[in-house]
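Student: here's a sequence, model it:
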Amino acid sequence: MQSKVLIVDDDKDIRNLLSVYLENEGMQTIQSENAIEALELLEKKDFDLIILDVMMPMMDGIQACMKIRQERNMPIIMLSAKSEDMDKIQGLASGADDYLSKPFNPLELIARVKSQLRRYRKYNQDTDSNRELIEIGDLKINTETRQVWVREKDVRLTPKEFAILELLARNKGIVMSIEKIYEAVWQEDFYKSDSTVMVHITKIRDKLEEDPKRPIYVKTVWGVGYKI
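Tutor: Next up is the predicted model:
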């Protein structure tokens, strides 16, 4: 299947150069000149990988990467004119999978793109073939029998608690908003004043966590939502 790559850079020459190299490798490319336009494209289309420049007007690549990671887990390769170690650390900490300093060899970038796509496809295949059992540290979830164990102990969850935990576990590392959790689990529109999700998260933590005030599994991302 043809891979679809989103190239986000305010430099038209770089976008065009990358498109030529990627398309010569049989990939499909779509270009965006800024991060705001890229986020809009992500709402409309699915991509297998994103190449994201750091230094852009309106919204930089770090901010864009963090927003993308709230909902999506496809590989992100960052490009930057900065080559300092701290800049690379910041880029990777924001959720990027790889980081390449400008100027770069296009052939090296292509090799990294292929490597990230291979890992992403293998991860998805492993996930699809093992969807009945989810293991995260000492937490095990059997989605077929709807059983949960933590630290080898059986945990009894209500159907709604289990549905929330399964949703978060299947989207490990991705922040899910309260609205998305509610609408996915309850299958109805969310009302901003509704504290239902928060109450259920508290109950899940009481059952899973050794110290619910310092959760290991279900983390709060303030102002955004929850994630595992």
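
Student: okay, CA-based contacts and neighbour counts for the rest of this
Tutor: OK.

Student: where exactly do the helices run in the protein?
Tutor: Taking DSSP state H as the test, the helices found in the chain are 12-24, 35-44, 61-69, 85-93, 106-129, 159-170, 178-186, 196-208.

Student: most tightly surrounded among these?
Tutor: Among the helices of the chain, ranked by average contacts under mean count of other CA atoms under 10 Å, first place goes to helix 61-69 (a mean of 20).

Student: list of residues touching that one?
Tutor: 35-36, 39, 52-55, 76, 78, 90-91, 94-96, 174-175 (CA atoms under 8 Å, 6 or more residues apart in numbering).

Student: relative to helix 35-44, how tilted is that helix?
Tutor: 10 degrees (axes from the mean of the first three to the mean of the last three CA atoms, to 10 degrees).

Student: I'd like the structure of this one too, to check against the first:
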Amino acid sequence: MQTKHILLIDDDAELAELLTEYLASENFKVTSCLDGASGLAKASDECFDLILLDVMMPILNGFEVLKALGGNHKTPILMLTAKGDDNDRILGLELGADDYLAKPFKHRELLARIKAILRRISIVKAQNKAQLNKATYQLAINQVNVNQATREISCRGHLLDLTGTEYLILTYMLDRHGEVISKADISEQVLQRKLSLYDRTVDVHVGNVRRKLLAIDPVDKIKTVRGAGYVFLAGEQ
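Tutor: A predicted model of the protein is given here:
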């Protein structure tokens, strides 16, 4: 298996050293930066398979790094947040992070999250490769158009700036338009992990997709079914 390259941005030098050694033992290459500014420079200049991004750091904090990277960045980002700080977690997801993990965490839990994200990316790449060997896959539902060959989604002719996770969630909902999709289903099939109690990751990602669609078309295309999940509406209501 090809060694995956991870960028760790965290000002805790001791933790960075421990994680570098641990992940190296699991066949990962790790580049670490001890402040947000140098981490942002690395993320902008080099290609990484995943970024581990701490929130509280000098020079630039994790949120400022996310803003600088932009909401449509392609490298998956796992935020490392303070234990119990829901506001940090939600803000990180709203700014484009793919997932979060609260400190302190067990190394095995971090490894499981990393593998889940990379497994999801691998599945998408395999699906895209398969589609490129066929006729170009396109889907048009309720003024939303998907071109999987180019990984572009547009609404009424305007391209949506989506993160990788947002793209996957929206295409998953489009493929099942008109059906109620549970948060647990989205978490397991898209995020590649079971939904845990009080986990709002799916809610925030779906909220981001809804907000970006509404910025182009004021007709809400995603219906929330209380206690059940979400429905992507098949046609304008």
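
Student: overlay them and tell me the TM-score.
Tutor: The TM-score (TM-score structural alignment, normalised by the length of the first structure) is 0.61; 161 aligned residues with a CA RMSD of 3.1 Å.

Student: just the contacts of helix 61-69 of the first structure now: which is nearest His200 of the first structure?
Tutor: Val175 (16.6 Å; CA to CA).

Student: spit out the contact partners of the spatially most central residue of the first structure.
Tutor: In the first structure, the centroid-proximal residue (CA atoms, centre = their mean) is Asn73; its distance is 3.0 Å. Contacts here follow CA under 8 Å, 6+ apart; on that basis Asn73 of the first structure touches Ile174.

Student: that one matches what in the second structure?
Tutor: The equivalent of Asn73 of the first structure in the second structure is Lys74 (alignment by TM-score structural alignment).

Student: look up how far Asp49 of the second structure lies from its match.
Tutor: According to CA to CA, to the nearest Å, Lys74 of the second structure stands 9 Å off from Asp49 of the second structure.

Student: now tabulate the helices of the first structure in TSV and tack on distance to Tyr217 of the first structure.
Tutor: Output for these, formatted as TSV (distance: least, CA to CA, whole Å):
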stretch	distance to Tyr217 of the first structure
helix 12-24	39
helix 35-44	28
helix 61-69	18
helix 85-93	19
helix 106-129	19
helix 159-170	9
helix 178-186	16
helix 196-208	8
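
Student: for Val150 of the first structure, find the nearest of the ones you listed.
Tutor: helix 196-208 (6.5 Å).

Student: any idea whether Val231 of the second structure is helix, strand or coil?
Tutor: Counting by DSSP: H, G, I helix; E, B strand; the rest coil, the backbone at Val231 of the second structure sits in strand.

Student: chain neighbours aside, what residue packs nearest to Gln90 of the first structure?
Tutor: Ile62 (7.8 Å; CA to CA, 6 or more residues apart in numbering).

Student: please identify which helix or strand holds Tyr167 of the second structure.
Tutor: helix 164-175 (DSSP states H and E).

Student: against which helices or strands is that helix packed?
Tutor: helix 201-214, strand 229-232 (3 or more CA pairs under 8 Å, 6 or more residues apart in numbering; DSSP states H and E).

Student: quick one, it and helix 107-132 angle?
Tutor: 50 degrees.
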